[in-house]
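Q: sequence and computational prediction follow.
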Amino acid sequence: MLMIAGIYLLIRCIARCKRMIFPAIRVRFPASATPFTLDLPQPGRYVISVLIPPMTFISGVAHFSARFSVTRTSDGTSLEYRSYGRSLFRVQRTDMSGKQALPLGEFQCVAPGELQVTCLNPETIRANYELEVAPHVPVLTLLACVLATIASSFMAIGGLVMSLIVLFGAG
């Protein structure tokens, strides 16, 4: 019973972690002074991250001082963008291609629709880096998912070992 519950929970945890690493809503665009228009299908908290290519030595942290303007294209209202700065407690992602996503700041989208994102000082971001808008992932949610994955794998493996001991006898 422990093994079956562990396998079920492990599958659920892996699926949840996959949704955090590969979010359904993820828009990538180059860091330039020209505004980029994107369509967000659902309201929520979104993060603007810089994507660093794989095998790139990260020297300097000028990209943390990048400033953004986020406006709704339908009525021209500006959304509040909050910069993170160099904070230790932010969720950094690395996708399967090796690109590392470092969060720069966040904004709250109250209604679905088209938004226009403008980098106000694109010279702070290297030319070969990209920007990405994705849903916000809280640190505690990520930590809980990792701990649940570890616990469920112990349940599955422990249940398998206990089943084998009971099946073949303890000697």
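A: Here it is on my side, so go on. What you are looking at is a predicted structure, and each value in this text was computed from that prediction instead of being measured. Residues are numbered from 1 along each chain as shown.

Q: going forward, measure contacts and count neighbours with C-alpha atoms only.
A: OK.

Q: and the longest helix along the chain, what's buried?
A: What stands out as the longest helix in the chain, according to DSSP state H, is helix 139-168. Buried positions in helix 139-168, judged by neighbour count with 16 or more other Cα atoms under 10 Å: 142, 145-146, 148-149, 152-156, 159-160.

Q: Arg28 is in contact with Glu130, isn't it?
A: Yes - the criterion here is Cα atoms under 8 Å, and Arg28 meets it with Glu130 at 6.7 Å.

Q: who's more crowded, the two?
A: Legend: neighbour count by other Cα atoms under 10 Å for Arg28 and Glu130, higher for Glu130 (19 against 16).

Q: ok, that one - contacts?
A: Counting by Cα atoms under 8 Å, 6 or more residues apart in numbering, Glu130 makes contact with 28-31, 50-52.

Q: would you turn the residues you listed into a markdown table with secondary structure?
A: Shown next, in a markdown table, are those (DSSP: H, G, I helix; E, B strand; the rest coil):
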| residue | secondary structure |
| --- | --- |
| Arg28 | strand |
| Phe29 | strand |
| Pro30 | strand |
| Ala31 | coil |
| Val50 | strand |
| Leu51 | strand |
| Ile52 | strand |
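
Q: put this next to the previous one:
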Amino acid sequence: MWLYLAVPVGLYYLLHWYQERQVVSHLQDKFVFITGCDSGFGNLLARQLHLRGLRVLAACLTEQGAQQLKGQMSDSLETVILDVTKTESIAAATKWVKERVGARGLWGLVNKAGISMPTAPNEWLTKENFMKILDVNLLGVIEVTLSLLPLVRKARGHVVNISSAGPGVSLLWELLHVQVQC
């Protein structure tokens, strides 16, 4: 009877031990492209992956965000200006990434660029408010992914899409943002 319990528990620990031993080798040869690196989680992720040895290609919306991130890191972190709502900007960024990665391909694509809803009741919002959110958070992610997917496939890489945490978070963030600005 106890064998029915011991075997699954033993298999669980064996699997856990095996997963812990998995290590990715040659990180310094792998490229990761991250959108939304001006501030917040995208910025932090770019810095953390850079510190772990990956070659980070960070996409920022503003020149100021790109210069600030580039100034804090070494040459293995490169920045590009990218507006995910503009096809021309995505095409230029895709060309820039292809020049950097060459035949190696893109080991990781992280779609982090995103905006949250304006903090207001839905009755006060317009169609344009919702369209802007869809342009950035949905259509931008799709277009960036489709344009870089051949490079991700070449390296047998991974695509990670990160979005908003959920309703109510933007209100808290706005309150904190106002506190910091004052």
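A: Perfect, I can see it now. Small disclaimer: the values here were computed from a predicted structure and weren't measured.

Q: tell me how they score on TM after superposing.
A: Put the two chains on top of each other and the TM-score (TM-score structural alignment, normalised by the length of structure 1) is 0.26; 85 aligned residues with a Cα RMSD of 5.8 Å.

Q: reformat the contacts of Glu130 of structure 1 as a markdown table; add distance to Ile7 of structure 1.
A: As requested, those are exported to a markdown table (distance: Cα to Cα, whole Å):
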| residue | distance to Ile7 of structure 1 |
| --- | --- |
| Arg28 | 35 |
| Phe29 | 38 |
| Pro30 | 41 |
| Ala31 | 43 |
| Val50 | 36 |
| Leu51 | 34 |
| Ile52 | 35 |
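
Q: which of those sits closest to Phe68 of structure 1?
A: Comparing the contacts of Glu130 of structure 1 against Phe68 of structure 1 with Cα to Cα places Ala31 closest, at 10.5 Å.

Q: now do the helices in structure 2.
A: 2-20, 40-51, 63-72, 87-101, 127-134, 140-154, 169-181.

Q: which one of these lies nearest to Val32 of structure 2?
A: helix 40-51 (8.4 Å).

Q: buried ones in the closest one?
A: Within helix 40-51 of structure 2, judged by 16+ other Cα under 10 Å, the buried ones are 42-43, 45-47, 50.

Q: make JSON lines out of the buried residues of helix 139-168 of structure 1 and add distance to Gly6 of structure 1.
A: Shown next, in JSON lines, are the buried residues of helix 139-168 of structure 1 (distance: Cα to Cα, whole Å):
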{"residue": "Leu142", "distance to Gly6 of structure 1": "19"}
{"residue": "Cys145", "distance to Gly6 of structure 1": "14"}
{"residue": "Val146", "distance to Gly6 of structure 1": "14"}
{"residue": "Ala148", "distance to Gly6 of structure 1": "10"}
{"residue": "Thr149", "distance to Gly6 of structure 1": "9"}
{"residue": "Ser152", "distance to Gly6 of structure 1": "5"}
{"residue": "Ser153", "distance to Gly6 of structure 1": "6"}
{"residue": "Phe154", "distance to Gly6 of structure 1": "7"}
{"residue": "Met155", "distance to Gly6 of structure 1": "5"}
{"residue": "Ala156", "distance to Gly6 of structure 1": "4"}
{"residue": "Gly159", "distance to Gly6 of structure 1": "8"}
{"residue": "Leu160", "distance to Gly6 of structure 1": "10"}
